[in-house]
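**Q** here are the coordinates; sequence isn't available:
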């Protein structure tokens, strides 16, 4: 029995070996046949006989799953033969064959032998490279093919030494081993001038921010970042494309959210119906100006009348402009979720992908500096001038806190723009708003950095008052003699930058007053030493002077910031603001109820409203993007009341000092139209 089994085993083994040998011979014969066929096809083509080439072209053009399409092993032989005979290509006569190969859907190849597929990818990539090197005419076609397919493949790091380590959500790809960047890198190496062609192709094929899916946008952005790892010349262009897309999504999302209340947005984005209760606290939403005016502190009768009149005018303007075809102004939840998902995915990938580039080693070696300079430049030219973005700026908020030198650079840039007289006023105002919000929210900032900015603001404001307070006196002296002329010149609006800077100081103080004490005592109030101030830059003395200046900054700054500052300043014995606030309130009521109305009031309405809106803009209010919020959390200062033990402040909308994590209180400082402001106003009236 044993002998028979051994004989059977020997016979079986011999049979398998013979079968494998026969298959090998068949494959070798088939390869030789295909190679001979390709060679014969080119021989015939040189004799103006294109029948064989046309036959080969038609087979390659068929879909992979077609029963008459070329098989993968056969295609491998054809590609190998074409690479060897590329010099025999006739551009005119072989154009159909080349186009068929370029149009071949190599991403759709499925359910094939893995070894054959690996060989195919290698040969196909080599063919593209050889084709470009032999016929530069096809450079644009090959690069366009590769770039168009970025949306279908998840990005991969090209080399271990790449400056970017991407962290993108994996997408379903039938062939994850395809690496378009190997081909692109080889093309750029063969034809260095191709970097001049690539930017236009990248821009043309960038997925539309609305019609494309989240996966397509994320894949495309990730692949663009891969290019920067082997083609640093395109770093600025690529980041510009990415940020422009994010800005479009950001603005679109803010426009959509304008129709919803905070509670509706919170429920929509946090997805309570999906059971994501654990993430509810991590996605606190704060949007300035989302609460209707009839529910906020600015609820005087005249303001309501102005709002109604403005709304009626807007409706009439819409009809005149031919916009009556808009049937539903309320955004669909699906569209908002789509926008949130796209922005969250892209910005999260940018934040995760750039962290390694700004490590201490990368910065010291000089590798991270060009990228930071690129992002800073784009911030100044694209993000800073854009009206009311809420999300994309957190890329710079995060990366600037990786190293102290980066935050120093970011602060210097903002100060330079804000106080540069060569810049337009609106850009200077935005820079001031960014400066105050960054100082208030960036957790990694040192006391020296905070004190430096505060000292700079105090010095500038003091000098401004000394030099220009006389203009207020001139306005008052001319008021009686030429009232109409004086009122038509814009009045106090000429001092916008002063009020923006003063409000920035108030906002910073509300968040950072603990850092601004000279004695370092962070709890309670202490008696001042005789003749000395216990505050950095003599803040108490400055505020006492500034609020009494002819500029009357408490009247023109954002009301919510003024009210909250007044509470904190009173508790800490910095200054007392309530009497001035009450005086300003009464003056406003008298002006609104007065019979005489300024001739320029209607004409200046839009300009005045824009000024007030700009004052209420805090660029680094809490994020609404769930994934990004978690990434930024470690470097982000949440608003915390910190005064619960004090009866005077318990249960109010105080934004006072601690650096805790109470996000519910955060809504109170950042939403200038908070519903509770009206009740606070009444409480303050009673105190006064």
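**A** Cool, the structure landed. Worth saying up front: this structure is predicted, and the values here are computed from it rather than measured.

**Q** CA atoms for contacts and neighbours, from now on please.
**A** Fine.

**Q** What are the buried residues along the helix or strand hosting residue 99?
**A** In this structure, residue 99 sits in helix 95-102 according to DSSP states H and E. Judged by neighbour count (16 or more other C-alpha atoms under 10 Å), helix 95-102 contains these buried residues: 96-102.

**Q** From those residues, pick the one nearest residue 207.
**A** For the buried residues of helix 95-102, the residue nearest residue 207 by C-alpha to C-alpha is residue 102; the value is 21.2 Å.

**Q** What's the separation between residue 33 and residue 77?
**A** Distance of residue 33 to residue 77, computed by C-alpha to C-alpha, to the nearest Å: 9 Å.

**Q** More neighbours: the two, which one.
**A** Using other C-alpha atoms under 10 Å as the criterion, residue 33 and residue 77 rank with residue 77 on top: 20 against 14.

**Q** for that one, what are its contacts?
**A** Under the criterion of C-alpha atoms under 8 Å, 6 or more residues apart in numbering, the contact list for residue 77 reads 31, 34-35.

**Q** switch the cut-off to 10 Å
**A** For residue 77, the contacting residues are 30-35, 38, 83, 120, 123, taking C-alpha atoms under 10 Å, 6 or more residues apart in numbering as the criterion.

**Q** surely residue 434 meets residue 616?
**A** No - between residue 434 and residue 616 no contact is recorded; they are 11.8 Å apart, counting by C-alpha atoms under 10 Å.

**Q** how many other residues sit next to residue 152?
**A** In terms of burial, residue 152 registers 18 neighbours under the definition other C-alpha under 10 Å.

**Q** mind listing what it touches?
**A** Going by C-alpha under 10 Å, 6+ apart, residue 152 touches 107, 171-174, 215-217, 219-220.

**Q** Next, name the residue at the spatial heart of this structure.
**A** With distances taken as C-alpha atoms, centre = their mean, the residue of the chain nearest its centroid is residue 392 (2.1 Å).

**Q** Tell me if it really is in a strand.
**A** No - counting by DSSP: H, G, I helix; E, B strand; the rest coil, residue 392 is not part of a strand but coil.

**Q** I'd guessed it sits against residue 253; true?
**A** No - contact status for residue 392 versus residue 253: not in contact, 11.5 Å apart, counting by C-alpha under 10 Å.

**Q** Okay, one more to line up with it:
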């Protein structure tokens, strides 16, 4: 018989066919069936052995096990018709055949109901595929659900191909598309081998299982436009929950990213979904870490170190530290603490694993950072940044994907900088604009591969914007007020922060006798900082808005020290007088209560709550596994050795004029405040 030939039973012999739903008599042996997937013919052991022929695109099965598919269809249709009329005997038997919770041996069957053989179950699958329009009727939904809930990915390849066609048939009638997609996406996160193993079948690897799942999804996407529209929704609905372990998250993410290979139009939406979930985990993790005390934080670090050592084979289970308390009175507190440690540790591991996956996923696109592919992918990542990452202020690690890849070329670096500047300065000051300023400052400060000319250009634009805001706000300023001028202070702190990290790159020209690798060789020289840099910084540091009081004290202290030692601007007199300034006197507690400025004196808030925090989104990367991707891209904080010998020494003679000006400013501010209260 040719490999393309089809053997059919003569029509007049159809009456000899026995029902496949009835158990065979003990004197009758079921024949083994051959399902040929590639169209090649196997040599039959007997002349009566039949075969099945179908292709992946549109399988057409003609015969199986000596019975024509037409006769099998007839029997199944008859069973469905009988069930519709109330005769459920064979219908219930058919449904039980798909109950994979039952054993494959005879222990779970009656004497007259022997276990079904694999090839027979495939017959049902093929027949039910042709009856898909009937299965959408209400009386048969329990049968369809039984079919969809059976374990199929762990069976042989022939059964899998037949089952995929049944899924396609069910999806094509429209009634079971959701259930079909839900089943596939639930299996995308499955990592336990026993969950897909079927007794009587050879073991199947996780890799093979994933290949089969994607073959099924690919088939559905090819035949059903509704499936294409539903994939992202289903992917989100079945995404692992926060408490799931890193293997579950990593497996699911890898499968989502794989969909992009055969459904590129869905790729961007699926990647955005992964980033959304990653940011959520990132923010939750950071919130949990902020709430932990030092002891619990240390316990988290120990647990992570032990996990990594165990993964590397360097630590036995009995070497792990035991955090449980031996004191019965403290047992509940100890258990609560252990659970918090476990949750934070799990979140860190999940975040670390998924970040590593995404670094690996994006890396090929930036192999040539000057290519159109790299530019297109960079723009897509920037879109993720503006739409997903930027609004989530406490994200600590997700943004490092962008940090790493945009430093691959000056062009990509400029694309990210332009995006931040567009959000920060192309409209009225806003919350997102303030966040964008923090990202811009942090990127310029920490990006190890950003050239000096880019840093100088951006810093110059930041100073120009800062001076414009100062000129606009000082007209109505009565004193430092974070609630009224937050955007101004955020921008001022950004310039201080950039200067502290990149002051060497901000020097326009270096004297010949300076040793570039020796920071101390710059100290005390009259350096060229470019046009207007010194003037603008001095105007702002000594202005009525008083940013040195509102900006983060740590950043202000480092800026003051460097600016003085490098002869840029002298601000220590302002810092001295700021010790006597209370920010609360310039901030209203409540406008609705009609309170005046003096009423703030009874407010319990200290100056710390009215100052900027030192959040910069590219602060040190802490994930232990994936940090290898950014270590060479990241500029750590390196204090200048020998510069801190005497931080508080300053020449009182040189600062006399400046101190008088500051005192005068404070006096004017206090007078303005009193006059304002009198007017009220």
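**A** Everything's here; your move. Fair warning: this is a prediction, and the values are worked out from it, not measured in the lab.

**Q** Report the TM-score for the pair.
**A** Comparing the chains after superposition, counting by TM-score structural alignment, normalised by the length of structure 2, produces a TM-score of 0.69; 539 aligned residues with a C-alpha RMSD of 4.0 Å.

**Q** Of the contacts of residue 152 of structure 1, which ones are shared with structure 2?
**A** Here is what carries over to structure 2 from these, by both residues aligned by TM-score structural alignment, their matches' C-alpha atoms under 10 Å: 173, 215-217, 219-220.

**Q** which two from those residues end up farthest apart in space?
**A** Every pair of those checked by C-alpha to C-alpha; the farthest is 173 and 217, at 15.1 Å.

**Q** between the two, who's got more neighbours?
**A** A direct count of neighbours by other C-alpha under 10 Å for residue 173 of structure 1 and residue 217 places residue 217 higher, at 25 against 13.

**Q** excluding its backbone neighbours, what's nearest the counterpart of the more buried one in structure 2?
**A** Using TM-score structural alignment to pair residues, one finds that residue 217 of structure 1 aligns to residue 249 in structure 2. Of all residues beyond its chain neighbours, the one nearest residue 249 of structure 2 is residue 240 (6.1 Å), with distances taken as C-alpha to C-alpha, 6 or more residues apart in numbering.

**Q** and the one you found, that's in a strand?
**A** No - assigned with three-state DSSP, residue 240 of structure 2 falls outside any strand and is coil.

**Q** That one matches what in structure 1?
**A** Checking TM-score structural alignment: residue 240 of structure 2 goes with residue 207.

**Q** Spit out the contact partners of that match.
**A** Contact partners of residue 207 of structure 1, counting by C-alpha under 10 Å, 6+ apart, are 148, 150-151, 213, 216-218, 220-221, 245.

**Q** Those into CSV, with extra columns for secondary structure and distance to residue 116 of structure 1?
**A** Listed next are the contacts of residue 207 of structure 1 as CSV, based on DSSP: H, G, I helix; E, B strand; the rest coil; distance: C-alpha to C-alpha, whole Å:
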residue, secondary structure, distance to residue 116 of structure 1
148, helix, 25
150, helix, 24
151, helix, 25
213, coil, 32
216, helix, 28
217, helix, 31
218, helix, 30
220, helix, 28
221, helix, 31
245, helix, 39
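
**Q** The residues you listed: which two are farthest apart?
**A** By the measure C-alpha to C-alpha, 148 and 245 form the most distant pair in those, at 16.9 Å.

**Q** Between the two, which has more neighbouring residues?
**A** Applying other C-alpha under 10 Å to residue 148 of structure 1 and residue 245 shows that residue 245 carries more neighbours, namely 21 against 16.

**Q** And the more buried one, what's its match in structure 2?
**A** When the two structures are superposed using TM-score structural alignment, residue 245 of structure 1 falls opposite residue 277 in structure 2.

**Q** Am I right that residue 457 of structure 1 is in a helix?
**A** Yes - per three-state DSSP, residue 457 of structure 1 lies within a helix segment.

**Q** Could you report the neighbour count for it?
**A** Residues contacting residue 457 of structure 1 under the criterion other C-alpha under 10 Å number 19.

**Q** could you check the distance from the aligned residue in structure 2 for it over to residue 537 of structure 2?
**A** Taking TM-score structural alignment as the criterion, the aligned counterpart of residue 457 of structure 1 in structure 2 is residue 462. Look at residue 462 of structure 2 and residue 537 of structure 2: by C-alpha to C-alpha, they are 11 Å apart.

**Q** which residues do the two both contact?
**A** Counting by C-alpha under 10 Å, 6+ apart, the residues touching both residue 462 of structure 2 and residue 537 are 492, 495.

**Q** For residue 170 of structure 2, see how far away residue 160 of structure 2 is.
**A** Using C-alpha to C-alpha, we find residue 160 of structure 2 at a distance of 15 Å from residue 170 of structure 2.

**Q** who's more crowded, the two?
**A** Applying other C-alpha under 10 Å to residue 160 of structure 2 and residue 170 shows that residue 170 carries more neighbours, namely 27 against 20.

**Q** Quick one: residues contacting the residue mapped onto the more buried one from structure 1.
**A** Under the alignment defined by TM-score structural alignment, residue 170 of structure 2 is paired with residue 131 of structure 1. Remark: with contacts taken as C-alpha under 10 Å, 6+ apart, residue 131 of structure 1 is in contact with 82-83, 86-87, 89, 98, 125, 137-139, 142.

**Q** Where is the longest helix in structure 1?
**A** As far as residue count goes, and with DSSP state H defining each element, the longest helix of structure 1 is helix 2-46.

**Q** how far does that helix sit from the chain's center?
**A** 58 Å (C-alpha atoms, centre = their mean, to the nearest Å).

**Q** same question, stretch 119-133 of structure 2
**A** 41 Å.

**Q** Then stretch 591-605 of structure 1?
**A** That offset, for stretch 591-605 of structure 1, works out to 41 Å (C-alpha atoms, centre = their mean).
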